[in-house]
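Trainee: Here's a sequence, model it:
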Amino acid sequence: MKRFFTTLSNIWKIEDLRVRIINTLLFLLIYRVGSFIVLPGVDPASLNSQKAKEGLLGLLNMFAGGSFSRASIFALGVMPYISASIVVQLLGIAVPYFTKLQKEGESGRNKLNQWTRYLTIAITAAQAIGYIRTQIAPEAISPVLGATMFNITSVFVLTAGTLFVMWLGEKITDKGIGNGISLIIMVGIIAQLPSAIVTEFSSRVTDTNSGGLLIFIVEIVALIAVVMFTILVVQGTRKVAVQYAKRIVGNKQYGGVRQYIPLKVNAAGVMPIIFAQALMFIPTTVASFFPKMASSTVLILLSNYTSWLHNLVFAILIILFTYFYTAITVNPKQMSDDMKKNGGFIPGVKPGDATVNFIDDVISKITLPGSIFLAMIAIIPALANMAHVNSQFARFFGGTSLIILVGVVLDTLQQVESHLLMRHYDGLMKTGRIKGRTAIPTAAGTTPPAI
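Mentor: Coordinates of the predicted model:
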């Protein structure tokens, strides 16, 4: 405990770090306050928030920190920006113009950021129209504005809200600590944790048949164990040794040292779960459009996220999407070319195609256990719900929310520790250094979107 307070004191002594932490907290406070401001012309008492807390909409509501169900000005959150970032990244693989921009350094990145912002506006406007039509009932709209005027103003407000949140994220990254967009998503998820814990605690204590306080303690211990397991998956790397040739320039010697390429066990991050979850809601959509098919046994099982068929298909999709996303984001050819330019080689492996094949083989081998572990983490919430854990609390036992929380916290703590070590203070841990999500060279030399 003494070391903990000493570390906090050291953090407060570093002026730059202190200012960055305060800036981060203030920006996040602005975001949380804005998430409770309802769209102009909407009656909060008439909103049916329960519909927006279920299924895929519940996932979006969790990412938006509850703003989605409250019809807030930040209802769409940063998800349109994340979607635009992914689209631009995929364009960098498929379209030569974007591939060229990704290789042009700072000027190319600036142009790509501009394209991402323009695409964010288009995606947000389209989603705003869909949100207004599907999530806000006519009786919740003030008759003073009228339906047409309300729709026009709400689209502008929702689009401006998303752009403002995006601006907050960029300011946190520049003036604060950690990745701003990731922190905004994390704060939105964490904001729902206290109420979920209180609800679960109350249900266990009041219901004598549910096991009482002892079962609640077991659930907390299980949650801690799942978090530790998730950290192992997020942190897991396979180090590939790279030897650099010696070069004599004047009186100095360069190179001749051995370094390592850290290949992530889970290089795809949380994206496979997001893609798989989107596909798993197709059966529910089909059943809503074709009521006669709703009684089909297969559709019923696929629509029930606690059924064995749903979890089996969900796990298989995650494994397949993990391989797919790893293949399009990690480029062994680019890594081999970069090593060759810098005079590096893998000991025992010839440069060129042999190096490409070696790296590709290593990635294929470590992706299999990584994808299986990711699938296990993704289906744990369903298992927790089957064990009669409150559905709101069960979401924190795995899935998208837990992986995002673990990754963002590790990245932020790593930045804090870097500031401490740079000023010759002890780090946050007694042994070793905190490792964030190691950046991996991708197909275009960039890193995947940080979520």
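
Trainee: C-alpha from now on. contacts and neighbour counts both.
Mentor: Noted.

Trainee: Output the contacting helices and strands for the helix or strand Phe5 falls within.
Mentor: Phe5 belongs to helix 2-13 when assigned by DSSP states H and E. For helix 2-13, the elements it packs on are helix 15-34, helix 399-422, judged by 3 or more C-alpha pairs under 8 Å, 6 or more residues apart in numbering; DSSP states H and E.

Trainee: Okay, angle between it and helix 399-422 too, please.
Mentor: Orientation check (axes from the mean of the first three to the mean of the last three C-alpha atoms, to 10 degrees): helix 2-13 against helix 399-422 gives 70 degrees.

Trainee: how about this one, so we can line them up?
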Amino acid sequence: MVKPLKEIKLLPNAVKEKLLITLLLIFLIRIGNFIDIPGVNRNSVLNLTKSNVFIPSINTNLLNSSSIPSLFCFGIGPSINASIIIQLFIAISPNLKKFQREEGNFARKKISQYTRYLTVFLSFTQSFILIFSLRSSLYIWNWTTACELCCFLTAGSMIVLWISEKITKNGITNGASLLVFLNIITSTPQQVLASFSNINIYQLILIFLTYMINISGVIFLQQSVRYIPLMTSKAVLQTSGTKLSKQKTFFPVKLNQAGVMPIVFTSYLLPIIKSFTLFLISNVLHISFILPKVLTQFIYYSTEFILICLFTNFYTLILVDPKDISENLQKTGFFIPGIRPGKQTFLFLEKLFNRQSFIGGIILAINTLFLNIVGLYLNLPSLQGISISSQIIIVGVTIEIVEKIRSLILSDIYQNLESKK
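Mentor: Below is the predicted model:
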């Protein structure tokens, strides 16, 4: 018999354990954000942040509440950037792609190892740029001190990477996405207060409608799925329509296969591009000029638009390789009705994935541009902090967490029912 609803545990032990592990690891992250790097003059750093002196802004946690860079100030950024670079090499190198496809678990471990090595290199490089930019704020400046502080910040980045992997393995959702999610919701209250403190009721209604449209678009992207019918040779030989319908299976293709990762990549790459460009212009080329605000915003938003489209297509083709799928379908005896197995299936899937990722990327980029235009119209630049990038990460991670908890609860219910038989 089926258990009454009141006897079914709302949170099984598996969910409680994963939630507790996730909360504990998040607590460690929050502690690390309040551990200042040693030997820094707080007032001097505060003056630098208020001036126009170049300071690389890697993520929202670069400076903590005391205006001093923290142990975890780079967050998960170096790991994400290293993953982008490694995946780019895999995408453009046939040998690496073949190695990843044929070696299976061994290839995944090797790629993960190389990604960690590159994360260390990127963390140390970004740490050196930061420490060199803050050299006037250090009580003691020499190369030994600089190396020690770089090692301090690099160790913090690797601890964050370890925590992220632990969350992914033992926690409730993907660790990298969750850490970016936490960065957003930590700074959202201040951004909301800064945005909504001096607006009238009509502007508030316009902002509310804008967010409703954007959030609806995000949910549509995350939940829209196209089902491709699959058949087997055995099913084709069936003469009965009833038997044939029972043999049908489907291959799901999401409109946004890449999920939140294109937005994550863009949100981390844009500040680096901006910071590097400013550093190159002011410190290397020694060019001093001021662009009109409208032109600066147009360049920034255009770059964001292009990066979202490119990363959506790029990450989709990495995540779901049409060649691998067509080969696996052929090996298992499945085929798409009306499409020959082999090369034609590969071309069909490649065209389908490109079209889906193109549409998804365009919708993401349009939503981003739409919100930015509303922010410019209302003269509320702080809306950028709670833009479509933040929305899709918040909505995407929330959906992932809810689905993971639901699957664990259903699995626990099914196990209880099986044990009662």
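
Trainee: State the TM-score obtained for the two superposed chains.
Mentor: Taking TM-score structural alignment, normalised by the length of the second structure as the basis, the two superposed chains have a TM-score of 0.80; 394 aligned residues with a C-alpha RMSD of 3.6 Å.

Trainee: still on that earlier bit, ranking the helices and strands packed on helix 2-13 of the first structure by burial, who's on top?
Mentor: Among these, the stretch with the highest mean neighbour count (mean count of other C-alpha atoms under 10 Å) is helix 399-422, at a mean of 20.

Trainee: Number of residues surrounding the spatially closest residue to Phe373 of the first structure that is not a sequence neighbour?
Mentor: Leaving aside its chain neighbours, Phe373 of the first structure sits nearest to Val233 (7.0 Å; criterion: C-alpha to C-alpha, 6 or more residues apart in numbering). Number of residues near Val233 of the first structure (other C-alpha atoms under 10 Å) recorded here: 21.

Trainee: counterpart of Val233 of the first structure in the second structure?
Mentor: Here Val233 of the first structure is matched to Leu221 in the second structure, going by TM-score structural alignment.

Trainee: What strand or helix carries that match?
Mentor: helix 201-223.

Trainee: if we can go back for a sec, compute the inter-axis angle for the helix holding Phe5 of the first structure and helix 15-34.
Mentor: 90 degrees.

Trainee: rewinding a little: average offset between the following helix or strand past the helix holding Leu221 of the second structure and the first structure?
Mentor: Per DSSP H and E, the first helix or strand lying C-terminal to helix 201-223 of the second structure is strand 225-232. Once superposed with the first structure, the aligned residues differ from strand 225-232 of the second structure by a mean of 2.0 Å; criterion: mean C-alpha distance after the TM-score superposition for the first structure.

Trainee: Tell me the buried residues in strand 225-232 of the second structure?
Mentor: 225, 230-232 (16 or more other C-alpha atoms under 10 Å).

Trainee: same check, this time on stretch 319-336 of the second structure
Mentor: 320, 322-323, 325-327, 329-330, 334-336.

Trainee: Pull the residues that contact that stretch.
Mentor: Stretch 319-336 of the second structure is contacted by residues 101, 228-233, 257-258, 341-343, 345-347, 349-350, 353 when judged by C-alpha atoms under 8 Å, 6 or more residues apart in numbering.

Trainee: now stretch 46-53 of the first structure
Mentor: With C-alpha under 8 Å, 6+ apart as the test, stretch 46-53 of the first structure has contacts from 57-59, 61, 68-70, 135-137, 139-140.

Trainee: In strands only, show me the buried residues of stretch 319-336 of the second structure.
Mentor: 334-335 (DSSP state E).

Trainee: Between the two ends of stretch 93-109 of the second structure, how far is it?
Mentor: This stretch, stretch 93-109 of the second structure, spans 18 Å end to end (C-alpha to C-alpha, to the nearest Å).

Trainee: should've said stretch 300-312 of the first structure
Mentor: Stretch 300-312 of the first structure: ends 14 Å apart by C-alpha to C-alpha.

Trainee: try stretch 95-115 of the first structure
Mentor: End-to-end for stretch 95-115 of the first structure, by C-alpha to C-alpha: 14 Å.

Trainee: distance of Leu237 of the second structure from Asn328 of the second structure?
Mentor: For Leu237 of the second structure, the distance to Asn328 of the second structure - C-alpha to C-alpha - is 22 Å.

Trainee: what do you get for Phe208 of the second structure?
Mentor: From Phe208 of the second structure across to Asn328 of the second structure, the span is 47 Å (C-alpha to C-alpha).

Trainee: for Ile184 of the second structure, same thing?
Mentor: 39 Å.

Trainee: what do you get for Ser390 of the second structure?
Mentor: Taking C-alpha to C-alpha, one finds Ser390 of the second structure at 36 Å from Asn328 of the second structure.

Trainee: thinking again about what came up before, closest to Tyr268 of the second structure among the buried residues of strand 225-232 of the second structure?
Mentor: Relative to Tyr268 of the second structure, the closest of those is Val225; by C-alpha to C-alpha it sits at 27.7 Å.

Trainee: What residues does Cys309 of the second structure make contact with?
Mentor: 358, 361-362, 364-365.

Trainee: at 10 Å instead, please
Mentor: 262-263, 266, 357-365 (C-alpha atoms under 10 Å, 6 or more residues apart in numbering).

Trainee: Turn the residues you listed into a markdown table, including secondary structure and distance to Cys73 of the second structure.
Mentor: Below are these laid out as a markdown table (DSSP: H, G, I helix; E, B strand; the rest coil; distance: C-alpha to C-alpha, whole Å):
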| residue | secondary structure | distance to Cys73 of the second structure |
| --- | --- | --- |
| Pro262 | helix | 22 |
| Ile263 | helix | 20 |
| Thr266 | helix | 19 |
| Ser357 | helix | 33 |
| Phe358 | helix | 34 |
| Ile359 | helix | 35 |
| Gly360 | helix | 32 |
| Gly361 | helix | 30 |
| Ile362 | helix | 32 |
| Ile363 | helix | 32 |
| Leu364 | helix | 28 |
| Ala365 | helix | 28 |
